[in-house]
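Peer 1: A predicted structure for the sequence below; I have some questions about it.
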Amino acid sequence: MGQLVLSGRIRGEATTQCEFTISVNGSAVSATAVVLDQSVFTVPDASAQIEIQAASFEPATYGTVGARLEIDAFGSVQPTFLPDGWEPPTVLPSPLGLTTVMVVHFSPLRDATETARRNLAQSGPDYPGSPPAPPPGDMTFRSPPVPMPPDVYSPLPQVTDTAFIGSPPIADGRIAVEQRTVTPFGEVLVLRLPGVGAPQLVAVFWPAEVPRQPGAPPAPFLVFFRPAAAQNVPNGFFKDPRDRHDPMTNDTYPWGWDYQFFGLLRPLRYMGDPLLEFPSAKGLVHQIQASGRKVVLVLPLPRADDRTCDEITSFGEAVFLQEYLEEIQAFMFRRAGNFSFGPIGRLAMGSFSSGHALLSCFLTNPANQNHPLLLDTLQEIYLFDPHADQVSVTRTPLTHVAAWATRGAAATKIARLYTQNDPVQLAPVLSLFGMVSGQAPAHAETPDGRKSLTALPMAAWKSLAERLQGSVPYTNSAQVHEVIPALMLTDALRRSGF
């Protein structure tokens, strides 16, 4: 008779907080011995089907992970079902016969990509046109310009002859763009986080250029905060439109069509030329690819809440955010056969519009002020038009970023602001970074290039669109508000430390 030796790991460490059960050819088998954190089972030497169930003592977080093995007539062990959390079996000879050693890594994350894709079908409870009819009014702006659901979630499609920001972004006193064809190389996943708070889902883009194989270094990350969701609820978004009473109904989170489309898919990809046709789609993945920088994107899905920081509760807390980023790294490493667990690499954060308030939840949280993630790991922050019209609102996140920039590993920190606000009115806050900006459009930066302001007023965008004969006229601040993050992340990353 042979032996099957099973053990579990949580966050890279051996754990006794789990139990294993197996069945051989359909019959349950009891463990014959428990040695430290290992469960030891007696199994046949040949011709057996083995089912394994590894159950954590924290089922809400880690759940149960299964696996299947087959022992052939010659005693060879072959996995027939081995999810990413299981290391490949190691078979060792022993006086009692062959010993098969297996290790399972419990993860709080679940791959929800296919569920997310299916929920983009234009039939969900919060999709305009679902019975009964949505609230009256013109809702055509909610209709996507591409077929839904997509045939696949990943890889994202190539874009051809598409506008990308130039380098430098301002040349001869005007915004510079270039037409490019960009193909995202890498894996896009939607992962489910444990618990009932927010975010419950994150989208992840892992570029092919970021190593994952055994021996890979810690991965660099960019956490990007899309706008807070609650501000859109009164207009009929992020809730079941059949509800006519409670403007904060959230019974469609996180799987409702609005959350899946506006919260995840549309920020990830382009759905037309971002300058000339459809600036509402941000193309974060395409911009990362175009920048040539190697950084992993994490896009949390906020949940509409009248308390802003409760839209991304766990991502506002350094302890939890560090844990989740390390778990994402480990999850993606395991998909490449790398079972190491450790700290992440360089971290950046970006935010668009009211997403600056979500970022500020992290920067100003008292519990985070002495945490290494905020002080040292977080090395770059990008603000994309925190507010289209109110300079006073833009000053608030700038003040928070200025405070962060002076603490911890301050000498190497990078901060970028892209705004349509008049830079003259921002002068009191810019002085905190040691910057003075002239008349827009303009680019100003500190002597070391680590702090910068790029002023992008409406007139400059209008002139650019007219010259290129685009269908977006840029005659109001809302249109400019949308295009800034749809183009300028490429510039921020080109000048990053990644």
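Peer 2: Perfect, I can see it now.
Peer 1: Please make it C-alpha for all contacts and neighbour counts, starting now.
Peer 2: Will do.
Peer 1: Can you show me the strands along the stretch 1-150 of the chain?
Peer 2: Taking DSSP state E, counting those that start in this stretch, the strands of the stretch 1-150 of the chain run over residues 2-10, 13-15, 18-24, 27-29, 31-35, 38-43, 48-56, 64-71, 77-81, 90-94, 97-106, 110-111.
Peer 1: Serialize the ones you listed to CSV and add fields for distance to Asp138.
Peer 2: Below are those laid out as CSV (distance: least, C-alpha to C-alpha, whole Å):
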stretch, distance to Asp138
strand 2-10, 51
strand 13-15, 55
strand 18-24, 54
strand 27-29, 61
strand 31-35, 65
strand 38-43, 62
strand 48-56, 50
strand 64-71, 47
strand 77-81, 50
strand 90-94, 62
strand 97-106, 48
strand 110-111, 36
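Peer 1: now those as TSV including distance to Val196 and mean neighbour count?
Peer 2: Shown next, in TSV, are the strands of the stretch 1-150 of the chain (distance: least, C-alpha to C-alpha, whole Å; neighbours: other C-alpha atoms under 10 Å):
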stretch	distance to Val196	mean neighbour count
strand 2-10	21	21
strand 13-15	25	15
strand 18-24	23	19
strand 27-29	34	12
strand 31-35	35	12
strand 38-43	32	21
strand 48-56	19	20
strand 64-71	19	18
strand 77-81	30	16
strand 90-94	38	12
strand 97-106	19	20
strand 110-111	14	14
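Peer 1: Take this one as well and set it beside the first:
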Amino acid sequence: MAQLVLTGQIHGQTTTQCNFTIAVNGGDQVGPDSVVLDQSIFNIPDTDASIDIQAAALDQTKYGTPTAHLDIDSSGTVQATFPPDGNWPPPAVTSSDSGQTIQLTVHFSPLRDVTEQARVSLAQTGSDYPGSPPAPPPGDMSFRTPGVALPPGAYSPPPGVTDSTFIASPSISGGAIQVETRSVTPGGEAVVLRLPGVDAPQLVAVYWPSGVSRDPGGPPAPFLVYFHPGMAQNSPAFYNEPRDRHDPTTGSTYPFGWDYQFFGLLNYLQYIGDPFLTNPFAKGLPLQIDGAARNVVLVLPLMRVAGNPCDEISSFADATVLQEYLPEIQALMFRRSGNFQFGPIGRLGMASFSSGHAALTCFLGNTANQAHPLYLDTLQEVYLFDPHADLVSETLAPLTQVTAWAGRGTSGTKTARLYTQNDPAQLSPLLTQLGVTAPGPAPFDAATPDDRNSLTSLPLAAWNTLATQQGSAVPYANTGQVHQVLPALMLTDALRRSRF
């Protein structure tokens, strides 16, 4: 007889928090013949065996029951078949006088790949899709999906752009904003992952650039967590108009409702038209990452409508949760490339746009986080993209938290960047603490001598002048239009100047 030895790992450590069963040649599922420490040992036929394996985690909500299948032919050759989740490395097979020993390990993951479900949730189907706009003609959805086919044919890789506007380097020269025309084709992998048992975010989109190694022995991956604006401002209570968040396929609203999927995820993962000339509402974050030639993994949590901003992002406002889930994202993406190592992530950055600053403030302002190593040392870069288009007081709130974070832990290597159309003079006291002095007049880029901290002042008039020069269909005649174009272009500048 041969032996099948099964073990489980959680967070890279061998665990007993699971129960293994197998079915041989179509029989009933049975438990192990013996258990030695963390190993479940089964006696199995040497040849001509078909074996179905179930690994039931004790925490079913979080880890589920991964499965695997083994075929042992008449010569004793072992052929393994695994689901596409990547949780099983190839079996290790050894032979001795007493017969074969087949060792197999399962890596329990709290993440589920739901990329395809996210893709089909963007289908324009169903009698109630996706709700009627408040103005006639009824059912005209063109205002929601300009120039993009839905659902997308594939989620990954994100579509490239040809002759599209990108921010130049430097972004300000001769008292004017500088742009350039470039073609960029993302070469990485984009996935949507579900976090079972978590209130919010239940989904995160991940973009893993091809330049970030997934090979065994490679370095820890750098990460950028990006907080998009809160979803509550798109709810009926805010607009006093019908906004349907119903997904006709599943009957759910969050997280697979059409509005959540389009406005919360897809709109940030691609450009839909030129981000300056035609449509600054789509942010093209993977394109900006690749355009900056910086290798950093994007994590985009999907917020949910809630009365309190911290409830929109509840779990990701907790450093302990991030300390768990960011390495799990890294491990999952490693396993998809055949690398089964588990360990800490590399350099961490956070970015926020508009009311997304409230989610960032929930993290930075959480007193429990402020003694956590992830806050003190792992988090090394923070970018604020126009926290509020019109109110300096709203910009002061996240800047206050960023200034406090910058002075704690490994403060000598931290980077903070603010991109705003607000009057920088009113931000001077906090900017001084970051070592930045606003020179005026705007537009300008002011930075510390080592360029670790910076303020880029990008007022309405400068964008309006650039739009006239470039022949933009968007005139940048109001602060709302400028509010949208800042994150659509300036992440490239932040990353180009980063330590990633």
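Peer 2: Okay, I see it. Just so it is clear, the structure is predicted and the values come from calculations on it, not from any experiment.
Peer 1: For the two chains, what TM-score is obtained?
Peer 2: The TM-score (TM-score structural alignment, normalised by the length of structure 1) is 0.95; 489 aligned residues with a C-alpha RMSD of 1.8 Å.
Peer 1: circling back: indicate which one of the strands of the stretch 1-150 of structure 1 is closest to Tyr418 of structure 1.
Peer 2: strand 110-111 (34.0 Å; C-alpha to C-alpha).
Peer 1: Let's check: the centremost residue of structure 2 is which one?
Peer 2: Val299 (1.7 Å; C-alpha atoms, centre = their mean).
Peer 1: Regarding the aligned partner of Ser452 of structure 1 in structure 2, what is its secondary structure?
Peer 2: In structure 2, the residue paired with Ser452 of structure 1 according to TM-score structural alignment is Ser454. Here Ser454 of structure 2 takes the strand state, with states given by DSSP: H, G, I helix; E, B strand; the rest coil.
Peer 1: Would you agree Ser454 of structure 2 is in contact with Ala416?
Peer 2: Yes: between Ser454 of structure 2 and Ala416 there is a contact under C-alpha atoms under 8 Å: 6.6 Å.
Peer 1: thinking again about what came up before, OK, contacts around the match of Ser452 of structure 1?
Peer 2: Neighbour list for Ser454 of structure 2: 416-418, 436, 445-448 [criterion: C-alpha atoms under 8 Å, 6 or more residues apart in numbering].
Peer 1: Quick check: next helix or strand after the strand ranked longest in structure 2?
Peer 2: The longest strand of structure 2 (DSSP state E) is strand 161-173. Following strand 161-173 of structure 2 in sequence order, the next helix or strand is strand 176-184 (DSSP states H and E).
Peer 1: what's the mean deviation for whichever helix or strand comes after that following strand versus structure 1?
Peer 2: Sequence order places strand 189-194 as the next helix or strand after strand 176-184 of structure 2, per DSSP H and E. Average distance, strand 189-194 of structure 2 versus aligned residues of structure 1 after superposition (mean C-alpha distance after the TM-score superposition for structure 1): 0.3 Å.
Peer 1: residue range for strand 189-194 of structure 2 in structure 1?
Peer 2: Mapped onto structure 1 using TM-score structural alignment, strand 189-194 of structure 2 spans residues 187-192.
Peer 1: contacts for the matching stretch?
Peer 2: With C-alpha under 8 Å, 6+ apart as the test, stretch 187-192 of structure 1 has contacts from 109-113, 116, 153-156, 200-208.
Peer 1: Surely Lys413 of structure 1 touches Thr377?
Peer 2: No: contact criterion C-alpha under 8 Å: Lys413 of structure 1 and Thr377 do not qualify, at 9.7 Å.
Peer 1: Neighbour count for the two, which is higher?
Peer 2: Using other C-alpha atoms under 10 Å as the criterion, Lys413 of structure 1 and Thr377 rank with Lys413 on top: 23 against 20.
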